[in-house]
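Visitor: how would this look folded up:
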Amino acid sequence: MLAQLKIENVAVIEKAEVRFTPGLNVLTGETGAGKSILIDSINAILGNRTSRELVRSGAQKAAIWATFEQIPDSVHKQLEKFGYEDADDLLLYREISADGKGSCRVNGMPATAAVVRDISAGLLSIHGQHDSQSLTNPATHLGLLDQYAHNQDLFESYYTLYRKLVEVKRQLDSLQAGEASKQQRMEQLSAEIKEIRAASLSVGEEKSLEERRTIITHSQSILEGLSGAHAALSGDDSDESVGAADLLGEAVGGLQQSARLDESLAPLAERLSELYYGARELATDLADKLDAYDFDAGELDQIESRLDTIYRLKKRYGLEVEDLLARCEADEQELETIQTSDEKIAEYKAQTQTLYRQAREAAEALTQSRLKGFTAMNRQMKQALEFLNMPGIRFALRHAKGPLSSHGQDQVEFLISTNPGEEPKPMAKIASGGELSRIMLAFKSALADRDALPTVIYDEIDTGVSGLAAGRIGQLLHQTAAGHQVLCITHTPQVAAFADNQLLIQKNVRDGRTFTEIHTLDMDGRVRVLANMISGDKVSELSLASARELIERSH
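Guide: Next up is the predicted model:
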């Protein structure tokens, strides 16, 4: 559950720390006091997209901390998957800079927003003010039905078969393309293969050729340098000059003679001797190199011709040599596939028939789970809505089977009749705003028993509702909170009265700046706040007594 939320420099909240408890946590306050900022902060801490506009004016950054206790197994598994320290509690941190940059941390370790979203997916769900309107869109009904039916395993089994069927069908359609286009493609592939294979390309050849061309092009300069170095070491017979190696030999002889008389010179003589033998060995290597430098006059032309062939192929296909070889292999595989297409077509047709039959069976199992789920959900929804002061309500499911698709074979829409004697019709044509709020709460209540999420947040679920219906909403929220932590933002005293923990969000202006503060209310504070919600600014003894009675009757 969400145990603590700490906020700094988020919108009009300079600094606030909120502690939540198990059960029903109710947040109350005037419109514009900052209740939605809490929702924005929770969304941000869960790794959802945010904006620098969330940073308080004049501040360099906003910071949010959230502590979750008794986290579910699914979150433990995600922490282990991503390599984060696992513990009974989870600490999330989100920082948003005024320049739009930000960072996230999980148990003190850096994380990306995407990883935080994956980890926190099993922590809580938020029902926003406008989510109830989604009920008027039939596209959302199948998802709600699947949530209640708890048929994820059946769906995954079906979807795996469906994706295989789509892939095999795509390959079959490709093979069954017109014979003219098939022949044209075979000719194109054959020409490409012939051209690339004829070039006898190899990886690294181009670089080796370019290096060899450089050597040949500058061979005269290379030979002059080698000859000069060899002459300097070995001497030049033409002018009987002495080379450095011979001079080193003379120096070695002289120094060795001196070392016989002064032993301290022995190390120097040894070092000089190493230089001499190194110079002689180097002179020999240079002589070998000079002997090996034999350039064929036609080699440069051959290299240029070969490089031109490689260049033209690269330019023609827009690919490097390694990619050209890969393309040739792919062409050969495709050509082989086309050439054996008759056999493949028969194979793919058999696979398609088998997969289609299996997918239909899996889709039918999915359909039956949905129909069975609706029967149970319909019964539970009817009870919940009658409790929420919507007596005589009727639910129906408009169901049709269609072609296989990514979600199965079912097309569904929830229909509703809110008055006895009327046939059920689409929700968009029947339900008012207040009725939609109660219907959505009934859905959420029905799903709560099947949902492993420990925390559910309702942002003004009681919109458009008052009186008895509002009181019943509070009672249902309180019942739901027996198995889940519930956070609820409300303007309705009948709902707030059921709180196990009530928080007041209050906006003040000091020195021309707006500040929002969050206070946990004791019993006296709750009575006064509820009295304000009942009677407005003019709180009387009667409204105070009414507020106290409302709280006492709610527990």
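Visitor: Every contact and neighbour count from this point should use C-alpha atoms.
Guide: Fine.
Visitor: Quick one: the strands in the stretch 251-400 of the chain, in order.
Guide: Along the stretch 251-400 of the chain, counting by DSSP state E, counting those that start in this stretch, strands occupy 394-405.
Visitor: quick one: contacts of stretch 278-297?
Guide: 216, 223, 226-227, 229-230, 233-234, 244-245 (Cα atoms under 8 Å, 6 or more residues apart in numbering).
Visitor: Filter those down to the buried ones.
Guide: 216, 226-227, 229-230, 233-234, 244-245 (16 or more other Cα atoms under 10 Å).
Visitor: Turn these into a markdown table, columns for distance to R260.
Guide: Listed next are the buried ones among the contacts of stretch 278-297 as a markdown table, based on distance: Cα to Cα, whole Å:
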| residue | distance to R260 |
| --- | --- |
| I216 | 52 |
| L226 | 38 |
| S227 | 38 |
| A229 | 34 |
| H230 | 33 |
| L233 | 28 |
| S234 | 28 |
| A244 | 24 |
| A245 | 23 |
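Visitor: between those, which is closest to L477?
Guide: Lowest distance from L477 to the buried ones among the contacts of stretch 278-297 (Cα to Cα) belongs to I216, with 87.7 Å.
Visitor: now the helices: where do they sit in the stretch 401-550 of the chain?
Guide: 427-430, 433-448, 467-480, 493-496, 523-535, 541-553 (DSSP state H, counting those that start in this stretch).
Visitor: ok, now the stretch 151-300 of the chain?
Guide: In the stretch 151-300 of the chain, the segments counted as helices under DSSP H, counting those that start in this stretch are 152-175, 179-198, 205-217, 219-234, 244-261, 266-292, 299-317.
Visitor: which other helices and strands contact the second one?
Guide: Right, helix 179-198. helix 321-339 (3 or more Cα pairs under 8 Å, 6 or more residues apart in numbering; DSSP states H and E).
Visitor: run this one through as well so I can compare:
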Amino acid sequence: MLLELTIKNFAIIEDLQVEFSSGLNVLTGETGSGKSIIIDALSMVLGDRASKDIIKKGKDFAYIEAIFTNYSERLSSIFKENNIEMGDLIVISRDIRQDRPSITKVNGRTVPASILVKITDKLIDIFAQNENTSLMSQSNQRDLIDSFGSAEHKNNLSLLEIKVKGLNRLIEEFQEKSKSTLDKDREIDLLKYQIEEIEDANLTDKDDSDLEERYRFLNNISGISNNIQESVTLLKSSYENISIEDMMDKLISLITEILDTSKDLEPYYNELEDIRYRLKEVSHSLESYLNSIDYSEEDLVNLESRINLVNNLKKKYGNSVNDIYKYLDKTKSRYEFLNNYEKEMKSLEDEISKEKNECLKLAKKMSEERKSISKKFEEKIQKELIELNIKNAEFKVEFREKPLSQDGIDDMEFMIVTNIGEDFKPLSKIASGGEMSRVMLAFKSILAEKDEIQTLVFDEIDSGISGITAQIVGNKIKKISNCRQVIAISHLPQIVSVADSHYVIEKFQDENKVISNIRKLSRNDRIKELARLIGGINITQTALKAAEEMLTKEGE
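Guide: So this is what the prediction gives:
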């Protein structure tokens, strides 16, 4: 439910705040007072495109804020997905500036228009007489009928969408394979060559890095051997009649001689012993490594040939051995397909035929369900139209079969007759504004029974009606307000008199500017405003008495 609306610097509104109540809220006011501007502001905070032109002259910003009670579990997932805090209230604000893009926030968090619309679509529905395009769309009409379906029907809708997508993928695959087999024999030869070339190479993971490392080693084997040999020589051979090992032996011997008389030298002695041992061990290991080197010129030539082979395959089929084998798998699959082309295509055709039959079976079941739903829907709309004083109205849902698609095989269109002797025509062809208002109200009445949207806004949908029809429309709107909050802009006394809360929008001239304001009316003020609607500018005692009687009749 919409609790509060705040509007600042919007068109002729400078600073306006209004608190709405449950039930039926009616807004009245003279022409040009700003009634529709309030609805425009509400629409903008709910997600309509923001234009800087609406900023009040002389101001650099406009601000709109709408506060709703949080009643719907359906919103929780949207809030969680977008890290929006969820509380007892939902506060939506829009700040429109001259020097920057507008900013929209939900509970203090900035949100893009796409997320805002997902939220507000579940909070409020605004309907004006000239805003009936959604029900004119045949796809929306089909969605409306589907919304009245059972859980099984809705599951079938989802299942059909999945199955038709799968069917379309199979058809695309069939078409693609059909196109790509124009030169089948030549492609088979090429694929066979590629498969043999990769398989004959017997590639392993070592071919990715170990080959290059081994090649670098063998290519530098002479230098490696020389360096190791020289290292061993330095460790073991004499230099000026003494080797490094001999030097260590001599050093340890000298320390040993004085160890008895100087115990403090014992740690150094131990460390020297360890160094001597490790030097001997290194010397032995280097000699073993040198003796283990197995090298021949033939090894180097073979290795170089292997590297060229692997690099050539990588250049053709992938940057690594793993990539090459992936390419091999795809090539084998394509090779098998082409070698068994007729069999494969027949199998694919059979699968397409099977899937299409299953989709058609499901679509026909859905079509039967839609026709059953439509019969009940027709009866409900017919009843509503008669109650709304379109006594000769007839309504039907016309079905035409169309090619299978994700939404089934039904082309559907709402058709109506409003006068005796006329033929059925599409809903969009209704000429009378008054008739269109009542037809849309009939739809809203039925939809109010099933959807969870708690706030409905009617912007002068009573245009073009009067007398008893106005009374009937007022009663219908009042009935809807028993289970939903309704906000209605109206000029008809018959509708205004049944309101639970009545607000008047007034326009004032203040120095060189025009200001629009809104206030909630007391009973006495309501009588005066109703009298104005009944009698015009000159309010007579007769008009006042009639207005008081209307309110008394409605329980005021």
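Visitor: before we move on, back to that, show me which of the helices of the stretch 401-550 of the first structure has the highest average neighbour count.
Guide: Highest mean neighbour count of the helices of the stretch 401-550 of the first structure: helix 493-496, a mean of 27 (counted as mean count of other Cα atoms under 10 Å).
Visitor: Translate D153 of the first structure into the numbering of the second structure.
Guide: Using TM-score structural alignment as the criterion, D153 of the first structure maps onto N155 of the second structure.
Visitor: number of nearby residues for that match?
Guide: By other Cα atoms under 10 Å, 11 other residues sit near N155 of the second structure.
Visitor: can you check the one 3 residues further on too?
Guide: Other residues within reach of S158 of the second structure by the criterion other Cα under 10 Å amount to 13.
Visitor: residues touching it, list them.
Guide: S158 of the second structure neighbours (Cα under 8 Å, 6+ apart): none.
Visitor: Apply 10 Å and report the result again.
Guide: Listed by Cα atoms under 10 Å, 6 or more residues apart in numbering, the contact partners of S158 of the second structure are 152, 406-407.
Visitor: how far away is it from E413 of the second structure?
Guide: Computed as Cα to Cα, to the nearest Å, the S158 of the second structure to E413 of the second structure distance reads 22 Å.
Visitor: rewinding a little: nearest to L453 of the first structure, out of the helices of the stretch 151-300 of the first structure?
Guide: Closest to L453 of the first structure of those, according to Cα to Cα: helix 152-175, at 15.8 Å.
Visitor: got the buried residues for that closest one?
Guide: Going by 16+ other Cα under 10 Å, helix 152-175 of the first structure has these buried residues: 155, 158-159, 161-162, 164-166, 168-169, 172, 175.
Visitor: Over to stretch 405-419 of the second structure?
Guide: Across stretch 405-419 of the second structure, burial judged by 16+ other Cα under 10 Å covers 405-418.
Visitor: Out of those residues, flag the one nearest to F377 of the second structure.
Guide: Checking those against F377 of the second structure with Cα to Cα, the nearest one is F414 at 10.7 Å.
Visitor: ok so E17 of the first structure is a strand residue?
Guide: Yes. The assignment for E17 of the first structure is a strand, going by DSSP: H, G, I helix; E, B strand; the rest coil.
Visitor: How many residues are close by it?
Guide: Per other Cα under 10 Å, the neighbour tally for E17 of the first structure reads 15.
Visitor: next one: the one 4 residues further on
Guide: T21 of the first structure is surrounded by 16 other residues when neighbours are defined as other Cα under 10 Å.
Visitor: Go ahead and confirm it touches F68.
Guide: No. Applying Cα atoms under 10 Å as the test, T21 of the first structure and F68 come out as separate, 11.0 Å apart.
Visitor: still on that earlier bit, check the gap between the match of D153 of the first structure and L167 of the second structure for me.
Guide: Per Cα to Cα, N155 of the second structure is found 18 Å from L167 of the second structure.
Visitor: now swap in Q454 of the second structure and tell me
Guide: With distances taken as Cα to Cα, Q454 of the second structure is found 40 Å from L167 of the second structure.
Visitor: same question, A66 of the second structure
Guide: Counting by Cα to Cα - A66 of the second structure and L167 of the second structure are separated by 46 Å.
Visitor: same thing with T552 of the second structure?
Guide: For T552 of the second structure, the distance to L167 of the second structure - Cα to Cα - is 65 Å.
Visitor: returning to that earlier point: as a markdown table, the contacts of S158 of the second structure with distance to E378 of the second structure would be great.
Guide: Shown next, in a markdown table, are these (distance: Cα to Cα, whole Å):
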| residue | distance to E378 of the second structure |
| --- | --- |
| E152 | 22 |
| Q406 | 25 |
| D407 | 21 |
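Visitor: Among these, pick out the one closest to D15 of the second structure, please.
Guide: Closest approach to D15 of the second structure among the contacts of S158 of the second structure (Cα to Cα): D407, at 48.1 Å.
Visitor: Verify the contact between that closest one and L160 for me.
Guide: Yes. Between D407 of the second structure and L160 there is a contact under Cα under 10 Å: 7.2 Å.
Visitor: which neighbours do the two share?
Guide: Taking Cα under 10 Å, 6+ apart as the criterion, D407 of the second structure and L160 both touch 363, 366.
Visitor: Select the longest helix from the first structure.
Guide: If you go by DSSP state H, the first structure has its longest helix at helix 341-387.
Visitor: After superposing, tell me the mean distance of it to the second structure.
Guide: Here the mean offset of helix 341-387 of the first structure against the second structure after fitting is 3.0 Å, by mean Cα distance after the TM-score superposition for the first structure.
Visitor: ok, the buried residues of helix 152-175 of the first structure vs L542 of the first structure, which is closest?
Guide: Taking Cα to Cα as the measure, L542 of the first structure lies nearest F155 of these, at 57.2 Å.
Visitor: burial count for the closest residue to that closest one other than its chain neighbours?
Guide: Nearest non-adjacent residue to F155 of the first structure, counting by Cα to Cα, 6 or more residues apart in numbering: L366, 6.5 Å away. Per other Cα under 10 Å, the neighbour tally for L366 of the first structure reads 26.
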